[in-house]
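>>> Structural data only, the sequence is not supplied:
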């Protein structure tokens, strides 16, 4: 029956099959299916932990069949990088097939020997470096980058600066989404290592995990000006930056200032595990003001990584206040900690008139009078929102200690059926008492108001 189906129907059926092995089995049913469906099998490739042995055969398959290379649109590589991997399985290396490619990439005989040793030794970064430029239509890539990935870094630098062989055959011309993770938990992924990705003209969305600016020093100049255009800087087409479990004490200025059309900046901080320093929101405020983001930024998120900051000290410092956001004329969505917003100036003066949604986190009851002060300032904002922020439609307050652990030692989703749209019993009553006036004015103004708890959301939604 399937053998008489039109080709477009068979392709639609194949696209609905999620598991790559199942798609491959379908393509193997007949010669007709094989020639028609095999490119769709390679449309999205995922190699995860434990798939070490599949990497070198994949590169050989791609090198032998340019049609399959052109079919790959999405690539995820989260294999376990290990110098001992070659002892776990036999490495596939066909010199007749691969040597011409390696020679094309090499700038000297010494480098050719380095490539050959790395590939035969199954150093995974060399196989990834060999694979990526062979995929001309690649639109998204998500990969783990090992520490000391010399050949991968070299390939990326040459590909993004138009050096041989990419001067005559550019790479990554279709790439839109890039996500990189540093598996090494000590060094992190430095800004200089990810900066070459910002040179790729087609890339619009960048996600980095464990990105770091290194350790701060007394000589750091917090008020350094933005690098002047053309002074060895990068101008990027990236519009969305998402930095997770990262540490940017200097405010990631090089990344932010490289993107003149930045629309979304999301940063989730960790204090330990990679080089860096304490969370410094003021540095991000300075970086954004020093860039072109004042006219383009639509979404700003500065917070701790999910699961972090539950027991963070609430001592305020001069670095807590992110600065006034009133100059950001396109800014619609803001997610900030209460420590980063409350200042000597009232909220009504520091928030942009373009605001549509505001989420304020770390609004803990243990902060004493800060929660009542915040709710009062927000109440004033809502009362005057038609003149100050006419587009505002949603307001969220999130705390780390709103969940009533004493009376609800166990938590189930049955308790959260109306969460966060309506009050729920497992939130401490005091939270709703303090925010009752704010809830009332939001209801009168037609603005959605939610009380949230970080522990609940981390436990049920973020993991």
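On my side now, so go ahead. For clarity, every value in this text was computed on a predicted model and none was experimentally measured.

>>> only C-alpha atoms for contact and neighbour calcs from this point on.
Will do.

>>> any chance you could map the strands in the stretch 151-300 of the chain?
Taking DSSP state E, counting those that start in this stretch as the test, the strands found in the stretch 151-300 of the chain are 177-182, 189-190, 205-209, 211-212, 240-246, 264-269, 299-304.

>>> ugh, wrong one, the stretch 351-463 of the chain
357-361, 394-399, 448-453.

>>> Turn the ones you listed into TSV, columns for distance to residue 137 and mean neighbour count.
Below are these laid out as TSV (distance: least, C-alpha to C-alpha, whole Å; neighbours: other C-alpha atoms under 10 Å):
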stretch	distance to residue 137	mean neighbour count
strand 357-361	37	21
strand 394-399	40	20
strand 448-453	42	21
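
>>> Same list, the strands of the stretch 151-300 of the chain, but as JSON lines with mean neighbour count and distance to residue 91 please.
Compiled in JSON lines, the strands of the stretch 151-300 of the chain are given as follows (neighbours: other C-alpha atoms under 10 Å; distance: least, C-alpha to C-alpha, whole Å):
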{"stretch": "strand 177-182", "mean neighbour count": "20", "distance to residue 91": "24"}
{"stretch": "strand 189-190", "mean neighbour count": "24", "distance to residue 91": "28"}
{"stretch": "strand 205-209", "mean neighbour count": "20", "distance to residue 91": "29"}
{"stretch": "strand 211-212", "mean neighbour count": "28", "distance to residue 91": "32"}
{"stretch": "strand 240-246", "mean neighbour count": "22", "distance to residue 91": "34"}
{"stretch": "strand 264-269", "mean neighbour count": "22", "distance to residue 91": "39"}
{"stretch": "strand 299-304", "mean neighbour count": "20", "distance to residue 91": "42"}
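
>>> Against that first model, consider the following:
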């Protein structure tokens, strides 16, 4: 029988195909510890391997190039390498996971004892005898191949700890000596009782547990052959991830330390990347010795080390005290605010390092506004922040950006009386100063009343007065983000209503002065270049900050002082320095012309005041909650097939920017608030038109359904009537193969119309678009034609909703049953498994 088409492909191509069958993984965190997650990492590879012998050998090579195996099944992996020795040199990375779940072990066998099949023991003995090491160590190693039987009996008694790891010790050692090109060893999911030899290398300590009384001696806790195996592999390793579950028990953490001879990690002469838990530093010999304070980092770490990743599993940062400031700064860059506070509390030496990172960019945690059950404790936190800045002017000087929330406090906050005099002095100085521009605050009597009202309001439940003081204290503020919550918002209900959950944002309410208030009077607003406001209504003085260049607005914002249909003439041309505007917009309000919210800066995108803007980015969401006028309930408003949208409404909103706009980005985040697929509404929006009048536009980013649906669309406009001739770059998101029609039309019009067009970017997404991953391999003639015409085409990939890796840098792949699957590869398979042959025969592959 002739081989199916796919089996006629060369091995090189089959290897590349098989490599793509490795499933994505995600890390799992439970009680701040690393665990294995889903066990289907090699599932598809396993299915392919069962098809026939040739595919089995291909898959075996892929699986053994970067194996991930449970500790309790190391013997199975050793058996595969002994049977296929030609694959051992191709392995450069090995990850050993804990494998202590029921699904990872043999049925009815909690510990996963070795499976000694016929001939396997003899091959292990031959390998051990070839090693260069002490003969007694070899003898112990060979003896331990059967020692698991005694340990199995011991596990039923009191000595369960020794029985737990010693059963796999000889096979772990065999793996280390069988892999001559091993460069990457990841052991993060294990604990130190699993690998006592590694603990010796890190600590230079030699504890042991004596059966029965659990006493500690200076003798090694393991047989010497495991240390010899580690010393064999150590000079080859470039990346080492030590066990992150550092055993916190008396027989390890508080055991004997041989401090006179410090040789930590000395055998790892090529090590470039090291991941260790903070407990290792706490237990380092000499780490508490003042004499060694400056010397131990260079003594204990190899000179080749480039990346040190310290995993902190608790709030206790004391072990980091001896690290140099350069390393502490790198650590602080990757810590969250809570951990930075813990770092600052550790000791006086660390406090300046942590404070610098903590206060350069101040973030008072804000809620995920659509998460159920969030309590408004974050609103209270601006008060202690202001107190800190008041008493620490050195910290106030280094603050460059602030993200805060204001609103009604969940509980009464009474400032200490000893600070009230300072607050009064700051407020009086601001209100009574007789400098240029102070007349906008009113006469002396009005300012005196404002000063007294401001001071007394510090005891009210609203935190707005505290925001005003904060802006008076920060003289070097570069970026400001504020959320104004109303007094009636209920964070226990879902959803947060966009009609009634936010408050007005009026500068005159904070400082007085009315609509003509001069924002230059406030020190904290003079240097602000980036502004992000989340409120129900915003006064125009916010947009007249002297240094403001970038602005981010939210859908429910309206402009205070605006009329029903247009802005007053006196408010136009008031924001000449704003060059970048980003706005969150609701599709229903923006694309169907709905006017129920009045004239909003982004609800209807009133851009008249921002006529100098050169860059506009719109983030469109198709899901908004409104407060029903008749029922009083929260209604969901979105575009549907019966209530579609039209890009013509968007073009009308952009009309004031025709003379200046150079960049337009229309973004549809794939998932709005993580709850629904936001891009599904694209099918209900009519395509873009009449943008050809924007003769300064050089760059546009837009989803394909809004630019080009298909050649057979009901309404098709010439591309010259849609896009301006000034375009230099186009980015199309969510593209499909039908984009070739648009590119063909662009190319045909290049000479007469799109003379400046230099590049086209196609941004594909794994979660949206039928042809993700297909455009790369498309062989249509249009791609070569574009290249010959001088137009560069980029295809980029958005990974979609993929969880980020741990910030600790753990790279565990969470495989689980890999050893059992590898074990099945050397079993004979039937060449004609029912159902497979018709499938492969139906695959049309041109050889």
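Great, that's in hand. Keep in mind it's a predicted model, so treat the numbers as computed, not measured.

>>> hmm, back to that, with respect to residue 447 of structure 1, which of the strands of the stretch 151-300 of structure 1 lies nearest?
strand 299-304 (18.9 Å; C-alpha to C-alpha).

>>> related to what we said a few turns ago, could I get the strands of the stretch 351-463 of structure 1 in CSV, plus columns for distance to residue 379 of structure 1?
Formatted as CSV, the strands of the stretch 351-463 of structure 1 follow (distance: least, C-alpha to C-alpha, whole Å):
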stretch, distance to residue 379 of structure 1
strand 357-361, 13
strand 394-399, 11
strand 448-453, 11
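
>>> Tell me which of those strands lies nearest to residue 237 of structure 1.
Taking C-alpha to C-alpha, strand 357-361 is the member of the strands of the stretch 351-463 of structure 1 nearest to residue 237 of structure 1, at 25.9 Å.

>>> Spell out, range by range, the helices that occur in the stretch 101-250 of structure 1.
109-120, 124-131, 150-161, 191-194 (DSSP state H, counting those that start in this stretch).

>>> Point out the most buried one among these.
Mean neighbour count (mean count of other C-alpha atoms under 10 Å) peaks for helix 124-131 among those, with a mean of 21.

>>> and it, which stretch of structure 2?
Using TM-score structural alignment, the residues of structure 2 aligned to helix 124-131 of structure 1 are 463-470.

>>> Out of the strands of the stretch 351-463 of structure 1, the one nearest residue 60 of structure 1 is which?
The nearest among the strands of the stretch 351-463 of structure 1, by C-alpha to C-alpha, is strand 357-361 at 49.1 Å.

>>> how far apart are the closest one and its match in structure 2?
Taking mean C-alpha distance after the TM-score superposition for structure 1, the mean distance separating strand 357-361 of structure 1 from the aligned residues in structure 2 is 3.4 Å.

>>> got TSV for the helices of the stretch 101-250 of structure 1, with distance to residue 58 of structure 1 too?
Putting the helices of the stretch 101-250 of structure 1 into TSV (distance: least, C-alpha to C-alpha, whole Å) gives the following:
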stretch	distance to residue 58 of structure 1
helix 109-120	13
helix 124-131	8
helix 150-161	17
helix 191-194	25
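
>>> So for residue 293 of structure 1, which of these sits nearest?
Of those, nearest to residue 293 of structure 1 by C-alpha to C-alpha is helix 191-194, at 19.2 Å.

>>> what residue of structure 2 takes the place of residue 281 of structure 1?
That one, residue 281 of structure 1, aligns with residue 647 by TM-score structural alignment.

>>> In contact with its match, which residues?
591, 685-689, 706 (C-alpha atoms under 8 Å, 6 or more residues apart in numbering).

>>> Let's see that with 7 Å instead.
591, 686-688 (C-alpha atoms under 7 Å, 6 or more residues apart in numbering).

>>> Which contacts among those does structure 1 share?
Using both residues aligned by TM-score structural alignment, their matches' C-alpha atoms under 7 Å, structure 1 keeps these contacts from these: 687-688.

>>> Just the ones of the contacts of residue 647 of structure 2 in strands?
residue 686 (DSSP state E).

>>> Now tabulate the contacts of residue 647 of structure 2 in JSON lines and tack on distance to residue 699 of structure 2 and neighbour count.
Converted to JSON lines, the contacts of residue 647 of structure 2 look like this (distance: C-alpha to C-alpha, whole Å; neighbours: other C-alpha atoms under 10 Å):
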{"residue": "591", "distance to residue 699 of structure 2": "21", "neighbour count": "25"}
{"residue": "686", "distance to residue 699 of structure 2": "21", "neighbour count": "19"}
{"residue": "687", "distance to residue 699 of structure 2": "18", "neighbour count": "22"}
{"residue": "688", "distance to residue 699 of structure 2": "15", "neighbour count": "22"}
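
>>> Including distance to residue 166 of structure 2, could the contacts of residue 647 of structure 2 go into a markdown table?
Output for the contacts of residue 647 of structure 2, formatted as a markdown table (distance: C-alpha to C-alpha, whole Å):
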| residue | distance to residue 166 of structure 2 |
| --- | --- |
| 591 | 68 |
| 686 | 68 |
| 687 | 68 |
| 688 | 69 |
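
>>> Now flag whichever of the contacts of residue 647 of structure 2 is closest to residue 120 of structure 2.
After measuring the contacts of residue 647 of structure 2 against residue 120 of structure 2 - C-alpha to C-alpha - the closest member comes out as residue 687, at 67.7 Å.

>>> My read is that that closest one contacts residue 707, right?
Yes - the criterion here is C-alpha atoms under 7 Å, and residue 687 of structure 2 meets it with residue 707 at 5.4 Å.

>>> Per the alignment, residue 65 of structure 1 pairs with which residue of structure 2?
Alignment of residue 65 of structure 1 against structure 2 is given by TM-score structural alignment, with residue 392 as its counterpart.

>>> what's next to the longest helix that structure 2 contains, contact-wise?
Longest helix in structure 2, counting residues (DSSP state H): helix 135-154. Where contact means C-alpha under 7 Å, 6+ apart, the residues beyond helix 135-154 of structure 2 that reach it are 125, 128-129, 160, 163, 167, 170, 224-225.

>>> Flag every buried residue along it.
Judged by neighbour count using 16 or more other C-alpha atoms under 10 Å, the buried positions of helix 135-154 of structure 2 are 137-138, 141-142, 144-145, 147-148, 151-152, 154.

>>> My guess is residue 767 of structure 2 contacts residue 797. True?
No - the pair formed by residue 767 of structure 2 and residue 797 falls short of the contact definition of C-alpha under 7 Å, at 10.6 Å.
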